[in-house]
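In: Got a predicted model here, sequence first, then my questions.
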Amino acid sequence: MRYFTAGESHGPQLTAIIEGLPAQMELTAEMINKELTRRQGGHGRGRRMQIEKDQVEITSGVRHGKTLGSPVTLTVVNDDWKHWTSIMGIEPLPEDTKPEDIRRQITRPRPGHADLVGGIKYGHRDLRNILERSSARETTMRVAIGAVAKQFLRELGIRTVAHVTEIGGITTNPDTYAGKDVEELRVIIESDPVYCADPEASKRMVEAIDTAKERGDTIGGVVEVVIEGCPPGIGSHVQFDRKLDGKLAGAMMSINAFKGVEVGLGFEMAKKYGSEVHDEIAWDEERGYYRKSNRLGGLEGGMTSGMPIVIRGVMKPIPTLYKPLESVDIDSKEPFVATIERSDPCAVPAASVVAEHVIATELAKAIMDEFRSDMMDALKQDMEAYRRYAKEF
């Protein structure tokens, strides 16, 4: 499976093309729209989320609710485009247009964004040509693609969830939700304002977000993705580029504003002895092989172990501030205080939704690499046979 996304933040639409999905997989726009709604939610989101009510249209690759095996095209229209047609128009400008007549040009790069480096790389003096594509608006399509991947995984008995474990230095108490499976976690977080499974921590996170907004500042946090039901052996140890933990880490780091990733105990391992890190192996007739703990987060030697996959990512505070930072105008080279394009005091809850979907996408791709994936029923049969083999090995 491979995919591409296209579209600008204030352009007419966002588009994704997914190639390689198996035929006969159930897929509807409703399945995708539910996830897009979750991406736009969470306490701390700004005005853009009220402007855009994202709804996907499936324009190829699906007939009567099932995939055909041909490329699937997903489209989300930008409702705000009507206010940007003259600014972001596709057709050439009139010959007598002067540079100073082009509306909403940007020559002042914002610290922490792609503006300056992207302008240097692609030779754009109007930095809007950079920020329109580098915007986190692109994650709309990453979630839409991930919703398709989640449906694929769901049909194989693999379930995913993501939740917020830290915002602004306020951390959850894992004992609060210890022992809960993916579906139980989902019920809790979908009714929580910051998608957090610890009610007490959630209240303090909401307060921290409100405080940051009052100060004209922003805060970041940590999100955790949990995946249950994946059989052992997905990925490989034989080459560096086939190791699944590396692929999952790369997917997490590809999300806008993410600056760190860890699997299982992650960086805590540096403080512990080996006997406190590695997971002892056991076997019983019902479960087959399993681990007595899951400190390695369901991944060993670049492959899934059969235990739940647990991976976390850290999102930096959004760099667009109402208390702006200093920068330099690329035309005049004079210092200035950075302008505001838009700002959310905290987008960590929404980022948890994005994280779940990019990780689901990468896992789905890995599974399709392992099994024949032209037809969903055949893939299910292969997967079931492999599960039996792994259990009885």
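Out: That came through, no problem.
In: From here on, just use CA atoms for contacts and neighbour counts.
Out: Will do.
In: tell me the centre residue of the chain?
Out: What sits nearest the mean C-alpha location of the chain, by C-alpha atoms, centre = their mean, is residue 354, with 2.5 Å.
In: try this one side by side with the last:
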Amino acid sequence: MRYLTSGESHGPQLTTIIEGLPAGMPLTAEDIDFELARRQKGYGRGRRMQIETDTANIQSGVRHGLTLGSPLTISVENKDWKHWTKIMGIPPLEEGLEEEVKRKVTRPRPGHADLVGGIKYGHRDMRNVLERSSARETTVRVAAGAVAKKLLSLLGIEVAGHVLEIGGVRANPPEYSSLQELKDKTEKSPVRCFDKTVETKMMEAIDNAKKNGDSIGGIVEVIVEGMPSGVGSYVHYDRKLDAKIAGAIMSINAFKGVEFGLGFEMARKPGSQVHDEILWNEEKGYIRNTNRLGGFEGGMTTGMPIVVRGVMKPIPTLYKPLQSVDIETKEPFTASIERSDSCAVPAASVVAESVVAWELASAIVSQFYSDRFSTLKEIIEQEKIYGRSF
């Protein structure tokens, strides 16, 4: 299973094409719209979230609410496009009208892809870089993730994401009776945080950053329950599922670190406090009393909850911009400002859910027979039983 995305931040639309979905899986645009709406929420978002109301347009691969097994095409319209038709137009410019194209960017912003992308592709207008490297592209990554989450949920696998830290304000580890409780509580939080005692402090940190023309980052966590054991493989580096998930997290705009389970804390502990002992229970089969490794051993799922965290740096677009150099004159300037958020960590937790869900769904589809969804569901149910009783 694979997907591609296309489109620019201020172009007419964003598109994803998904190939490899099983046939006969229930899917509606509403399944995708729900996740798109979640991505647009969160304290600290900028003005664009007031302009756009993202909705999915399924253009192929579904008939009467069921997937066909053929490529699935989803597009999301950029409603702000009407203000950018001249600047981002497709046809060639008429001779003598080049100067009428405003907003040419010649001052690359530190922390963005602007300068390096311009060097790589030979663009003298950095807009050619920033339009595609923008986090707006995560809209259709969330759309693809919504499809993956639908597949997983129908197989009894649930995915939840939440915010652990924003701008140095850290939440206590969440304690919950079910993953649904975690979802319900974080969905009601403006910063998507389970810990109500720090919610206000996180919002204050975002307000202070905005007041100072600055931005702040944070840490998000994704938890997955219901995965059968043995998904992934130890036989080769590119088949290790935790490695694929780590790569997916790192591919999200502004993410700079990833860890599973105890993560970097493992460097400070002896092995006896890191590894998860294997026990036998007559009713449940193989069990672990701890989940320090975050649901993985040898690049494969253990059947325990998957716990993965990602570190998001502060967004580099600042309203008190950093020093830069004009690529035309080589003179120093402060970097140009594009519309941006002061903090996108709550929204990033939704994107993190999506990319993790995609890697898990893709691994399942690759490892088990998946032409027909009904057959895949039967196989996964049997795998869960086999993994407990082996």
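Out: Received, thanks. Computed from a prediction, not measured in an experiment: that's the story for all the values here.
In: which residue in structure 2 lines up with the residue nearest to the centre of structure 1?
Out: In structure 2, the residue matched to residue 354 of structure 1 (TM-score structural alignment) is residue 351.
In: residue in structure 1 matching residue 277 of structure 2?
Out: In structure 1, the residue equivalent to residue 277 of structure 2 is residue 280, according to TM-score structural alignment.
In: Who are the contact partners of residue 12 of structure 2?
Out: By C-alpha atoms under 8 Å, 6 or more residues apart in numbering, the contact set of residue 12 of structure 2 is 77, 78, 79, 81.
In: most neighbours, which of these?
Out: Ranked by neighbour count (other C-alpha atoms under 10 Å), the contacts of residue 12 of structure 2 have residue 78 at the top, with 21 neighbours.
In: Go ahead and confirm it touches residue 8.
Out: No - Residue 78 of structure 2 lies out of contact with residue 8 (C-alpha atoms under 8 Å); the separation is 9.2 Å.
In: anything in contact with each of those two?
Out: Applying C-alpha under 8 Å, 6+ apart, one finds that residue 78 of structure 2 and residue 8 are jointly contacted by residue 14.
In: separation between the residue nearest to the centre of structure 1 and residue 251 of structure 1?
Out: With the distance defined as C-alpha to C-alpha, to the nearest Å, residue 354 of structure 1 ends up 10 Å from residue 251 of structure 1.
In: ok, the match of residue 277 of structure 2 - contacts?
Out: Contact analysis of residue 280 of structure 1 by C-alpha under 8 Å, 6+ apart lists 291, 292, 293.
In: same thing but 6 Å
Out: Going by C-alpha atoms under 6 Å, 6 or more residues apart in numbering, residue 280 of structure 1 touches 291, 292.
In: What is the corresponding segment of structure 1 for stretch 130-137 of structure 2?
Out: Stretch 130-137 of structure 2 corresponds to residues 131-138 in structure 1, going by TM-score structural alignment.
In: what number of residues lie near the residue nearest to residue 101 of structure 2 when sequence neighbours are not counted?
Out: In this structure, residue 101 of structure 2 finds its nearest non-sequential neighbour in residue 87, 5.4 Å apart by C-alpha to C-alpha, 6 or more residues apart in numbering. Using other C-alpha under 10 Å, the number of residues around residue 87 of structure 2 comes to 16.
In: how about residue 87 of structure 2, secondary structure?
Out: Here residue 87 of structure 2 is recorded as coil under DSSP: H, G, I helix; E, B strand; the rest coil.
In: what do you get for the one 4 residues further on?
Out: Judged by three-state DSSP, the three-state class of residue 91 of structure 2 is coil.
In: For it, give its distance to residue 82 of structure 2.
Out: For residue 91 of structure 2, the distance to residue 82 of structure 2 - C-alpha to C-alpha - is 16 Å.
In: next one: residue 75 of structure 2
Out: Distance, residue 75 of structure 2 to residue 82 of structure 2, using C-alpha to C-alpha: 17 Å.
In: So between those two, which is more surrounded?
Out: residue 75 (22 against 11).
In: Just confirm that one is within a helix.
Out: No - Residue 75 of structure 2: not assigned to a helix; according to three-state DSSP it is strand.
In: so who does residue 392 of structure 1 touch?
Out: By C-alpha under 6 Å, 6+ apart, residue 392 of structure 1 has no neighbours at all.
In: Could you check which residue of structure 2 pairs with it?
Out: Alignment note (TM-score structural alignment): residue 392 of structure 1 maps to residue 389 of structure 2.
In: Equivalent analysis for residue 208 of structure 1, please.
Out: Residue 208 of structure 1 maps onto residue 205 in structure 2, with residues paired by TM-score structural alignment.
In: could you show me where the helices are in the stretch 251-390 of structure 2, in order?
Out: Under the criterion DSSP state H, counting those that start in this stretch, helices of the stretch 251-390 of structure 2 are mapped to 345-367, 373-389.
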